[in-house]
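K.L.:
one predicted model, sequence on top.
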Amino acid sequence: MSSAREDILDAVRRARGRGPLASPTRATLDALIATPVRHLRPLFDEDLTARFIRKLESRSGTVARVTGRAQVPDAVETFRSAHDIAARAAVGAGLSDLVWPADWIIHHDRAGIEETLSVSPAFAGIAETGTLMLLASPDSPTTHNFVPDNQVVILETTRILRHFEDAWAALRERTDGMPRAVNLVSGPSRTADIEQTIQLGAHGPRRLHVVLVD
């Protein structure tokens, strides 16, 4: 037990006029805390990639597939030109090794208010709901997820996991610790607050495009 936690529990016991727990009781409680809780999870036999795509597209997201990382810039350019977006993008530093179109204006910093397009890598995809797990880091600044009108996320198909619990378990196994923020994104930003009519882009991107790298 951590010293901070022990200090807090001691303060609570003193406030309630109680002494330390007996050793057998404490051992039992520590064992319960250490036992992982397995929540009920939906069962499905669908291919993980196929389900991820289906769920994401049901929430107005779009998907393109490529066979390698080198094809990512071309896939992003296809999306950009199809929507007549300016040839400027905030690209996560985790994608700086890729060769981007020569006529683009590229930077690897946070997205400013003038940004219309961001391109970021995803830590994981969750097939259960078609959700992206995005981690705040220099490789993928959180502003990329909220500021531009158009967000492109790069996801390797090997990083598509079955359930939310699997994604959190993978996150805990990272050797560089927990990020400052974790964003779970399941489609473009939307609201129905205005006359119960769906409006895209209410609190973030109005378009979410995922490039799946096989």
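P.N.:
Right, received. Where do you want to start? Numbers count the residues shown, from 1 in each chain.
K.L.:
going by C-alpha atoms from here, please, whenever you check contacts or count neighbours.
P.N.:
Will do.
K.L.:
from what I see, Val99 and Asp74 are in contact.
P.N.:
No. Counting by Cα atoms under 8 Å, Val99 does not reach Asp74; the two are 9.4 Å apart.
K.L.:
residues touching the residue most central in space within the chain, list them.
P.N.:
The centroid of the chain falls nearest to Met133 when counting by Cα atoms, centre = their mean (1.8 Å). Shown in contact with Met133 (Cα atoms under 8 Å, 6 or more residues apart in numbering): Ala122, Phe123, Ala124, Gly125, Ile126, Ala167, Val182, Asn183, Leu184, Val185.
K.L.:
which one of these has the most neighbours?
P.N.:
Greatest neighbour count in those, by other Cα atoms under 10 Å, goes to Gly125: 30 neighbours.
K.L.:
check the offset of the helix or strand containing that residue from the chain's centre.
P.N.:
According to DSSP states H and E, Gly125 maps onto strand 124-126. Chain-centre distance of strand 124-126: 7 Å, with Cα atoms, centre = their mean, to the nearest Å.
K.L.:
kindly report the same for stretch 38-53.
P.N.:
Distance of stretch 38-53 from the chain centroid (Cα atoms, centre = their mean) equals 17 Å.
K.L.:
related to what we said a few turns ago, distance to Asn150 added to the contacts of Met133, as a markdown table?
P.N.:
Shown next, in a markdown table, are these (distance: Cα to Cα, whole Å):
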| residue | distance to Asn150 |
| --- | --- |
| Ala122 | 15 |
| Phe123 | 19 |
| Ala124 | 20 |
| Gly125 | 19 |
| Ile126 | 21 |
| Ala167 | 25 |
| Val182 | 19 |
| Asn183 | 16 |
| Leu184 | 17 |
| Val185 | 13 |
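K.L.:
included below, for side-by-side comparison, is a second structure:
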Amino acid sequence: MTARDEILGRVRKGVGKGDFAQRKIDAQAWLTARTRGPQPALAGDLLERFRNKAESLSSTVEAVADRGAVPAAVARYLAAQNLGTEVVMTPDVAALNWIAHGVRGTARAAADADRVGVTACFCAVAETGTLMLLSAPDSPATVSLLPETHIALVDASRVVATMEDAFALLRAERGEIPRAINFVSGPSRTGDIEQTIVLGAHGPCRVHLILIGTSS
């Protein structure tokens, strides 16, 4: 064994690269043993908190009673914003009755020319007014990132209090972390130029939320 081999061997041993399976077990054990740090006490109704925080971040919100009312709500928003009737959507929302309400939706990944993207979300965080979206074959990330307008469907039953609760729900329901997790807190923005906030700098300039399961 050369001096180089000996040094690299000690480095590998020190970082545990010799046994991937054991490193994975150790990492899972560490995560399981972790306790949550201090969290704010959220007073009042979670849905009201989520809506207020989302609107403070320049999102717009419409509440509907059930998923059947979603296509009509999307059609109203498109008409009010003069956005036409064509949208690209994630396959997981394509089964809704879009045609009956004049919305022409295509279920696929988004392209640069698409103006409006419609997605579901895994859950939403009341503390910050944030959406949690997971990448998957039926929920391509481009639909929420490329179009200038992002319309997101948010089930009221999937609004959790904190980011920690969102990750706990992910671990409980999915087990493994997906390839990508995207957090959406209102339209894309930047303040790089003279500290002036500009929306839509590197993503959607409009985010509209359809809150499902409440009519208030």
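P.N.:
Sure thing, it's come through. Everything numeric here is computed off the predicted structure, so don't read it as measured data.
K.L.:
now for the strand holding Gly125 of structure 1, which elements pack on it?
P.N.:
Secondary-structure packing of strand 124-126 of structure 1 (3 or more Cα pairs under 8 Å, 6 or more residues apart in numbering; DSSP states H and E): strand 131-135, strand 150-156, strand 160-161, helix 164-172.
K.L.:
again, only using 7 Å
P.N.:
strand 131-135, strand 160-161, helix 164-172 (3 or more Cα pairs under 7 Å, 6 or more residues apart in numbering; DSSP states H and E).
K.L.:
need the helices for structure 1, in chain order.
P.N.:
Using DSSP state H, the helices of structure 1 run over residues 3-15, 23-34, 48-57, 72-82, 164-172.
K.L.:
quick one: average offset of the last one versus structure 2, please.
P.N.:
For helix 164-172 of structure 1, the mean deviation from structure 2 after alignment is 0.5 Å (mean Cα distance after the TM-score superposition for structure 1).
K.L.:
now do that helix: everything it contacts.
P.N.:
Ala124, Ile126, Leu161, Met178 (Cα atoms under 7 Å, 6 or more residues apart in numbering).
K.L.:
any idea how far Ile53 of structure 1 is from the residue nearest to the centre of structure 1?
P.N.:
Shown here: Met133 of structure 1 relative to Ile53 of structure 1, a distance of 15 Å by Cα to Cα, to the nearest Å.
K.L.:
next: Ala34 of structure 1.
P.N.:
From Ala34 of structure 1 to Ile53 of structure 1 the distance is 36 Å (Cα to Cα).
K.L.:
try Asp214 of structure 1
P.N.:
In terms of Cα to Cα, Asp214 of structure 1 sits 13 Å off from Ile53 of structure 1.
K.L.:
compare these two (neighbour count), which wins?
P.N.:
Taking other Cα under 10 Å, Asp214 of structure 1 and Ile53 do not tie; Ile53 has more neighbours (21 against 13).
K.L.:
please pull up the equivalent of that one in structure 2.
P.N.:
Counting by TM-score structural alignment, Ile53 of structure 1 corresponds to Arg51 in structure 2.
K.L.:
which residues does that match contact?
P.N.:
Contacts of Arg51 of structure 2 by Cα under 7 Å, 6+ apart are Val61, Gly129.
K.L.:
and if you look at Ile154 of structure 1?
P.N.:
Contact partners of Ile154 of structure 1, counting by Cα under 7 Å, 6+ apart, are Ser120, Pro121, Ala122, Val210, Val211, Leu212.
K.L.:
same check on His83 of structure 1?
P.N.:
Taking Cα under 7 Å, 6+ apart as the definition, His83 of structure 1 has no contacts.
K.L.:
that one -> structure 2?
P.N.:
When structure 2 is aligned by TM-score structural alignment, His83 of structure 1 is paired with Gln81.
K.L.:
next one: Ser189 of structure 1
P.N.:
Counting by TM-score structural alignment, Ser189 of structure 1 lines up with Ser188 in structure 2.
K.L.:
do you know how far that match is from Arg51 of structure 2?
P.N.:
For Ser188 of structure 2 relative to Arg51 of structure 2 (Cα to Cα), the value is 18 Å.
K.L.:
ok, Asn82 of structure 2 next?
P.N.:
Taking Cα to Cα, one finds Asn82 of structure 2 at 24 Å from Arg51 of structure 2.
K.L.:
equivalent analysis for Ala152 of structure 2, please.
P.N.:
With Cα to Cα as the criterion, Ala152 of structure 2 and Arg51 of structure 2 are 13 Å apart.
K.L.:
the match of Ser189 of structure 1 against Arg206, yeah?
P.N.:
No. At 8.1 Å, Ser188 of structure 2 and Arg206 do not qualify as touching, with contact defined as Cα atoms under 7 Å.
K.L.:
so which bits of stretch 42-62 of structure 2 are buried?
P.N.:
Buried residues in stretch 42-62 of structure 2, counted by 16 or more other Cα atoms under 10 Å: 46-47, 49-55, 57-62.
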